[in-house]
Each structure stands twice: as C-alpha cells, then as structure tokens.
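Undergrad: Fold the following for me, if possible:
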Amino acid sequence: MTFPRIDETHDAALTCWVEGAQGHGEFPVQNLPYGVFSHGDARRRLGVAIGEWVLDLAGIADLLPVGRDLLGAATLNGLFALPAADRLALRRMLSALLCDESKRARVAEHLHPAGECTLHLPAAIGDYTDFYVGIHHAADIGKLFRPDNPLLPNYKYVPIGYHGRASSIRPSGVPVRRPCGQRKAPEAAAPTFGPSARLDYELELGVWIGPGNALGETVPIGEAADHIAGFCLLNDWSARDFQAWEYVPLGPFLAKNFQSTISPWVVTAEALAPFRQAQPPRPEGDPRPLDYLWDETDQAHGGLGVELEVFITTAAMRAAGLAPHRLSHGPASNMYWTVQQMVTHHASNGCNLAPGDLLGTGTISAPVPDGYGSLMELSQGGKVKVALPGGEERTFLEDGDEIVLRACARREGYAAIGFGECRARVEPAR
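TA: Prediction:
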C-alpha cells in the first residue's frame, strides 16, 4: 500500500502571496482542492480554491505540468484519471506558484473572488455507490428494528453497500424537494402515497475514484490508495418512512434516489497525507477481515483524521437571526472499514470503476448521542424530540430546514484544512 507522502507542500510555514489565504480556516495553500466553477459567463472551468479566491487553471496552463486539454475541460474526470505521480507534480507546481512572489503578476490575473463564482458538480459521475461502514450508525439503526440482533452476521465480514443514483447528485446550495412516495404504518391495512413525513439527512464522506480498473480486473488492497483521487462531504438524504416500507427484499430505492448533496471542492488524497492515521483496532472477538481485504500498511495508515459536523437552521431561526445549531460532531475514525477496503471490495468481483465514480461511506456516527449522524438516531426513530434554539423541536426535517455539513482535518504541527460546505434547504413537495 502506497499512500501520498508528506512533502514541502504541507509545510505549515509556507507563505502564500494570495490576499487572505495565509492561515485561512479551510483553504490555505496547504489544501488546494479542485473544483468546477463559472464566473461572469456560463462557461465551466477547472479551478483551485485558495483562501477566498478561485484560481482558473486553464489561465495558467503554460506554467503547469499537465496538458491544456485536461485543464481546459469542464469536469475533473481527466485529472482524476492521471497517475498519482502526475497529480502530485501538479500540486507541487501550484504550491510553488502561489508561494513565489515573483509569480504574482502572472498568476493573480486568473484569480476570481469566490463569492462571485458559481460552483458545479466537479465531475461527470458515471456511477455512485453508497456503503455502510459507520458501525455505530449501523448498530443504532439495527437496534430500532432488531433490538436483540442489531448487526446482521455479514456486517463484520463484508463492506456493505448499494448502488445509488448518480443522476440526482447535486452540489451544495441546490435545494432538496421533499419527495413523494409510498409508506405504510405498521397498524395500517394498506400503504398510502404522499410527501415523506420522515425526511432525514445522513452525514457521510464521499470518495472520488481516480484511475479505474478494466472490467474483469480487480483492485488489490495493496494498490487501492492509487485509485483514490480525493474526498468530499456527502449528504445522502433519506425518506425513512419510504425506506421502512420498500427496503425488503432488495434494499434502498426511492427512499434514497431523489437527491444526494455533495460539497463541490475535491480535497485531494495528496492534501490529506498529514492526516492519515491508524485504523482503530477491531473490538476483541471481531473477525479479522478476509485476506483480500487485509493490508498491514492500510491498517497502520488507512484511517482519516477528519472531524465532521452537522448544523441546522430553520425558517424561524433565520427570521430571528439565530446562529446555526450544531446537531452533532465526531471523527471519521468511526468507520469500521477503510476507504481502501471499500474500493477493493467494490472491484473484487471484476466490477469496473472509472475516474469520477463516487463512493459514499454511509452515515458516520459516534457512539454517543452528540455524535449521531442522522435524525433517525437523534430522535430514536421519531420517539424523542430534538430541542432547537428558539423553542422549536424536531424529530425529522420540516420544510424550510437547512442542513449544513462541515469537516476539518487537523494535526499538531500542520495547517488545518477544510472541505467547504455541503448545504441544502428543504423545499415543499409538489
């Protein structure tokens, strides 16, 4: 297993000439996430976030070690497909340009204020798969339906996942419309159709696939890190009432595919090099993963030192000028499987992954209530009301509620880097 290494681009002492970028809370020069933006016209461009600015990559293509054909594209798929060494060379050159005062005049003309830019989906997403690697969430949900046996026997052997809907993924800021569908109360004789009454959010990380694998070929666990281009935040909105009715026997369908929201900036695998950490050891008595999923280096460095948060504002809170209320927070280390194990298992049957495919981790919850990653857990399936500022309460989301996911990677001695917001507001059903 070869992970990106810590190098000069991670040095906390780097001095960046871009106004406001030095020590920026999310996008300092040590981050340099990629995205797709437009500014002033409808043309979509590849960009890099630096402080409160977006750098147009095509405008400085002659200074970079990557072809203009890739930098002039409207999606990041081409960059994702590059070998890890080429992506690293691009990061190093961008870092050097943004820290070299002599390059300011040449580069600065291609900086745009982030507030004037529109951010788009960073890639043409061919396929989307959502996993279920947050063990505390899986146990919490299982307890609601199977109090005596919350985790099914396969959970600790198989990185469970399902194929989601790529076409309904939207970037941060796009509202989510309350879906309509079938639901059936346990005491009812027949189902009914209508707007979801149990709309929920899910706190997840998204994993962007880099170089893929050919159909019929596998991705060995020792090579899985080479196939990961970067990460984002993911809110896999869920209609819990639809889900309870439809998930047997084939799993999630309309309860999940009406929309998923992602943060538009791709935090690269290279940027996260200082924040790699050991995967937490499995509890005593848990089975060792099968050989195709086991790698000592992955266990030693395959975890992520990322802190996750969920905030809510309601229409009443915004009208009263109240600050967003934090619903939960916790570390990404609450994942039972590493992202490398997710990639390897996905391709273990010969399934072909492609640049720009998106994997979700599934809801990442902590073992305590202030770290639960969904309202389904916080409200104990709708039995307990969650108190909000201003006297409001929630069991599930109401129209006008806005959910914001945030994340930050921190480690002593290194500059903290953020993921940007994953934000969407609930609109009424039609």
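
Undergrad: from here on, contacts and neighbour counts on C-alpha atoms
TA: OK.

Undergrad: Longest helix of the protein, counting residues only.
TA: Criterion DSSP state H: the longest helix present in the chain is helix 84-99.

Undergrad: helices and strands around that helix, which ones?
TA: Here helix 84-99 touches helix 104-108, going by 3 or more CA pairs under 8 Å, 6 or more residues apart in numbering; DSSP states H and E.

Undergrad: distance of the spatially most distant residue from the centre of the chain from Asp357?
TA: Going by CA atoms, centre = their mean, the residue of the chain most distant from its centre is Ala189, 39.6 Å out. For Ala189, the distance to Asp357 (CA to CA, to the nearest Å) stands at 41 Å.

Undergrad: Could you also give me the structure for this second sequence? I'd like to compare it with the first:
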Amino acid sequence: MGGARLDGTHDPALRSWVPSADGHPDFPIQNLPLGIFSPTGGARRAGIAIGDRILDLRGIAGLLSGEAARFVEAAGETLNGALALGAGPRRALRLRICELLRQGSPERAGIEPHLHEAASCTLHLPAAVGDYTDFYVGIHHATNVGRQFRPDNPLLPNYKWVPIGYHGRASSVVPSGTPVRRPNGQRKPAAETVPSFGPSRNLDYELELGIWIGPGNELGEPVPIGEAADRIAGYCLLNDWSARDIQGWEYQPLGPFLAKNFATTISPWIVTPEALAPFRAPQAPRPDGDPAPLPYLADEADAASGALAIELEALLVTADMKAKGMAPHRLALSDARHMYWTAAQLVAHHASGGCNLRPGDLLGSGTLSGPDRASCGSLLEATNGGREPIALPSGEERRFLQDGDEVILSARCRREGFAPIGFGECRGAILPAPSA
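TA: Below is the predicted model:
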C-alpha cells in the first residue's frame, strides 16, 4: 500500500524542541502535515504544522537536499507541483524535517527564525483544486437517508456494486474559517403547490473525509487498483454543506446542483499517508449476501489495510451559545472506518473509464455516519428529516442550521503504541442569504 510503511518518524518516544509540539492534540512531531500559509504581510508559501507553529519550508531550503529539496522546489503558492512528485520526495521531506525538529537537533538555531505562530498566520487552500468529486460511500448515511424515502428498500440496487459519486463545484471549495452564505434556490415542499425562490430553509452540514490526489493519470489511461493508493497525497476534513430543501426539488433526474455548489469547507492541512501509516486498518467486512467487489476494485493488500481508523467529530455552537460563553455542543462522533469503499477503490473507480485525475484534485468520501443516532454525520439523519429536533444546552433547538450557527469538524487518530495525531479544525459559520 502506498505510503503505509512504519519507520522512526512514528516512534511515540520522539520529542521535539518546539515547546508546543509534545502532546499537541493535532500536530506533534509524528504528524507534520503540509499546507500553504502566509505570515502577516507576507506572501503565500509552503509550510508544515508543528505544535502551535508553522515551519516555513522555503526558509530552511538550505538545510534540505536530494528528494526533500526537490519537493520544496516544486512548491510555490500552492502545493500542486509538489504533490505531483508522489511519495518519494514527500517521504524524504518528512524524514528530514523530523531530524531537524527532534529534540537535540544541532540545526535548531538555524530553524527557529523560520517558525511562525500559527495564530498570527493565514491558512489557505493547500492546492488549487482543479476538480472536486463527492462520493457517497458512508453506508450508514446512505441507509439512513434512503430509509426516509424508501423505508422497505433504503439502498438502491447499485449501491453495493459501484462507488456512487457526482462531480461537485471546485471553485467554491474554501478553507476552514471562511463564512458560508446561506444559498437561495427553488424550494417546493410537498405542502406547497408551486415552487418558490428564496433562502434555503433546511441548511445542513456533512461530516466527510477529503482525499487529495497526488500524481495523476493520462486521459484514457485507468489507474489499476493495486496502484491507486500511490496516487493519494493525503487527507483532510471536509464539510459538504447541503441545502436539503433545494436539493429535494432539483435533484431529479440529474442529481445535486445549487443545493451543493455554494460552498464546501475543508481543513487546510494535508495529513499525509506517511503520518497515517500507524492508523491503517482492514476494510470493514461486508455483510453476508453482499457482492464481492468486481475485479477492477479488488486488491488483497487494499482489503487488508486500505481503511483508516480516524475518529470524526462534529460540533455546533450557536450565536446565543457564543454570547453566553458556552462550549460547542457535540452533534456526532463517528469514524472513517464506516466507508463501504476504500480511498484506493474511489481513485481506481474514478479513473476506470479513462478520466484523467490531476495533482490537487479533491475527492470527498460522502457523509460518514455511524450505526446509531449519536454518530449521524448530518442533521437530516440526526433529526429524522427535521421531525425530531435536537435539544441544545442553551435551551435552543435545531432541526437544521440557522444563521449565526457555526459547525466545527475535527478528527483524531489513536492507536496503542503510537502518538495520537489530528487534522486541525474544519469550521464555518452561516451568514444570511443575499436578498432574493
């Protein structure tokens, strides 16, 4: 499996001379995620998160050589060129940065001037997203939603044969912290005889994993399943906001359109396959009676370690809760192991018809709900279509999101014998819709 090797960078005993790194909930020295940032008054540049600091990679270029230097040379105001290089340069950079930041490094004095306080920097999209595809591989989510419309047959006949997906809108992918304006669109509830145009009444979030593409493939040339993991440059959190009422009217016969294209929020750090090597897991066994994957999606190594044990959490804080200084309320706690198809299977299927994936393309997993109400990754599921509102500690209720609400996604990887790592936040606050 691409990027799945364990090495000294995963040693839980590793310590960094960066004071905030050891024990940091997201970015200890065992993580070292990649991103694009700009310090106050500075240009965009490539960086690595370490504790509550960001290491400017261009600033330490003189301490790099070989493949590690090649990665940094290919990175500019986006990481597309560097992601295109594949796992070799990315792994070499990780090894070298680990050497430079570990306790006792003789290079400390030369590195310290190139560490920036993350809180004073602006984080950007790590790559220019040429294309964005959203899949639907959270089987519990698909079942929960399908049950609301087809109680006796929630999953459509193709679901367990083919990874379902649709092409989203790349131009509206935004980094964490970007406000999200409530969309306008046509709505037609069953109780109304004709559609109307106006703000979405049923705005929702979706708890997803994002998958970044590294080396692409030529038009017309599929990616074999055994090579698909090598095309993945890393992962992020992804919130594919959804206007359920607009979607319910427009999606037949061609699928989501305005209900989805107004915003997709991602966490700004790319957590690499190398950092996630300790947290790989076997693909969830298919229930008895489910079909085996067709040969172009079947790979023994992928089945053995192609899943990821990533704890996923969604939180909500309302304007009233903020005013009262209240902590965010947990909406869901789920896990990436609830993906029915692996990330490698998504890549192989996407390219199987000859589609040319390109460095910096982004795939969404689809909503990753768990098997119970506490793990539902959307309000559509958690409130049973809005019929059973969620009670908040502020005394408020929510069927769907209101203006001023802020959704915060986070993730954590834990395994005995390894240092836990995280993804950073993926957050967005809802602004009122523009005048219709």
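
Undergrad: Could you quantify their similarity as a TM-score?
TA: A TM-score of 0.99 describes the superposed chains when it is computed by TM-score structural alignment, normalised by the length of the first structure; 430 aligned residues with a CA RMSD of 1.0 Å.

Undergrad: What are the boundaries of the helices in the stretch 1-150 of the first structure?
TA: Counting by DSSP state H, counting those that start in this stretch, the stretch 1-150 of the first structure has helices at residues 68-71, 77-80, 84-99, 104-108, 135-145.

Undergrad: that older thread, I'd like the distance between the equivalent of the residue farthest from the centre of the first structure over in the second structure and Gly8 of the second structure.
TA: With TM-score structural alignment defining the correspondence, Ala189 of the first structure maps onto Thr193 in the second structure. Using CA to CA, we find Thr193 of the second structure at a distance of 65 Å from Gly8 of the second structure.

Undergrad: Repeat that for Ser352 of the second structure.
TA: Separation of Ser352 of the second structure from Gly8 of the second structure (CA to CA) stands at 36 Å.

Undergrad: These two: who's more crowded?
TA: Legend: neighbour count by other CA atoms under 10 Å for Ser352 of the second structure and Gly8, higher for Ser352 (18 against 11).

Undergrad: Map that one across to the first structure for me.
TA: Counting by TM-score structural alignment, the partner of Ser352 of the second structure is Ser348.

Undergrad: Excluding chain neighbours, what is closest to that match?
TA: Thr218 (5.2 Å; CA to CA, 6 or more residues apart in numbering).

Undergrad: residue contacts, that neighbour?
TA: 344, 347-351 (CA atoms under 8 Å, 6 or more residues apart in numbering).

Undergrad: wait, what's in contact with the equivalent of Gln277 of the first structure over in the second structure?
TA: Aligning on TM-score structural alignment places Gln277 of the first structure opposite Ala281 in the second structure. Neighbouring residues of Ala281 of the second structure by CA under 8 Å, 6+ apart: 304-309, 337.

Undergrad: Does the match of Ala189 of the first structure lie in a helix or a strand, and which?
TA: Under DSSP states H and E, no helix or strand contains Thr193 of the second structure.

Undergrad: Against Ile246 of the second structure, how distant is it?
TA: In terms of CA to CA, Thr193 of the second structure sits 15 Å off from Ile246 of the second structure.

Undergrad: re the thing from before, now, of the helices of the stretch 1-150 of the first structure, which is deepest in the fold?
TA: helix 77-80 (a mean of 23; mean count of other CA atoms under 10 Å).

Undergrad: and it, which stretch of the second structure?
TA: The aligned range for helix 77-80 of the first structure in the second structure is 80-83, by TM-score structural alignment.

Undergrad: Average separation of that stretch from the aligned part of the first structure, please.
TA: For stretch 80-83 of the second structure, the mean deviation from the first structure after alignment is 1.0 Å (mean CA distance after the TM-score superposition for the first structure).

Undergrad: Tell me the residues of the second structure aligned with stretch 230-249 of the first structure.
TA: Matched against the second structure by TM-score structural alignment, stretch 230-249 of the first structure falls on residues 234-253.

Undergrad: what does Ser176 of the second structure align to in the first structure?
TA: Aligned partner of Ser176 of the second structure by TM-score structural alignment: Ser172.

Undergrad: correct me, but that match touches Ser260?
TA: No - using CA atoms under 8 Å, Ser172 of the first structure is not in contact with Ser260, being 9.7 Å away.

Undergrad: Just give the nearest non-adjacent residue to Val310 of the first structure, would you?
TA: Leu405 (4.7 Å).

Undergrad: Assumed that neighbour was part of a strand.
TA: Yes - membership of Leu405 of the first structure in a strand is supported by DSSP: H, G, I helix; E, B strand; the rest coil.

Undergrad: Could you tell me how many residues sit around Val248 of the first structure?
TA: When neighbours are defined as other CA under 10 Å, Val248 of the first structure has 9 of them.

Undergrad: same thing with Glu397 of the second structure?
TA: Neighbours around Glu397 of the second structure, by other CA under 10 Å: 13.

Undergrad: Can you find the partner of it in the first structure?
TA: That one, Glu397 of the second structure, aligns with Glu393 by TM-score structural alignment.

Undergrad: Isn't that match up against Ser379?
TA: No - using CA under 8 Å, Glu393 of the first structure is not in contact with Ser379; the gap is 10.3 Å.

Undergrad: Can you check which residues contact both of these two?
TA: 385-386.

Undergrad: buried stuff in stretch 311-318 of the first structure?
TA: Neighbour counts over stretch 311-318 of the first structure (16 or more other CA atoms under 10 Å) mark 311-314, 317 as buried.

Undergrad: Which stretches in the stretch 201-350 of the first structure count as helices?
TA: 240-246, 296-301, 315-319, 339-347.

Undergrad: thinking again about what came up before, aligned against the second structure, show me the partner of the residue nearest to Val310 of the first structure.
TA: Using TM-score structural alignment, the partner of Leu405 of the first structure in the second structure is Leu409.

Undergrad: Can you tell me what sits against stretch 142-158 of the second structure?
TA: Stretch 142-158 of the second structure is contacted from outside by 136, 380-381, 384-385, using CA under 8 Å, 6+ apart.

Undergrad: whoops, I mixed them up, stretch 79-95 of the second structure
TA: Contact with stretch 79-95 of the second structure is made by 2-3, 9, 32, 35-36, 46, 67-75, 126-128, 213-216, 230-231, 233, 274, 359-360, as judged by CA under 8 Å, 6+ apart.

Undergrad: Among these, the buried ones, what's the PyMOL command?
TA: The buried residues among the contacts of stretch 79-95 of the second structure can be selected in PyMOL (16+ other CA under 10 Å) with this line:
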select buried, resi 2+3+9+32+35+36+46+67+68+69+70+71+72+74+75+126+127+128+213+214+215+216+230+231+233+274+359+360
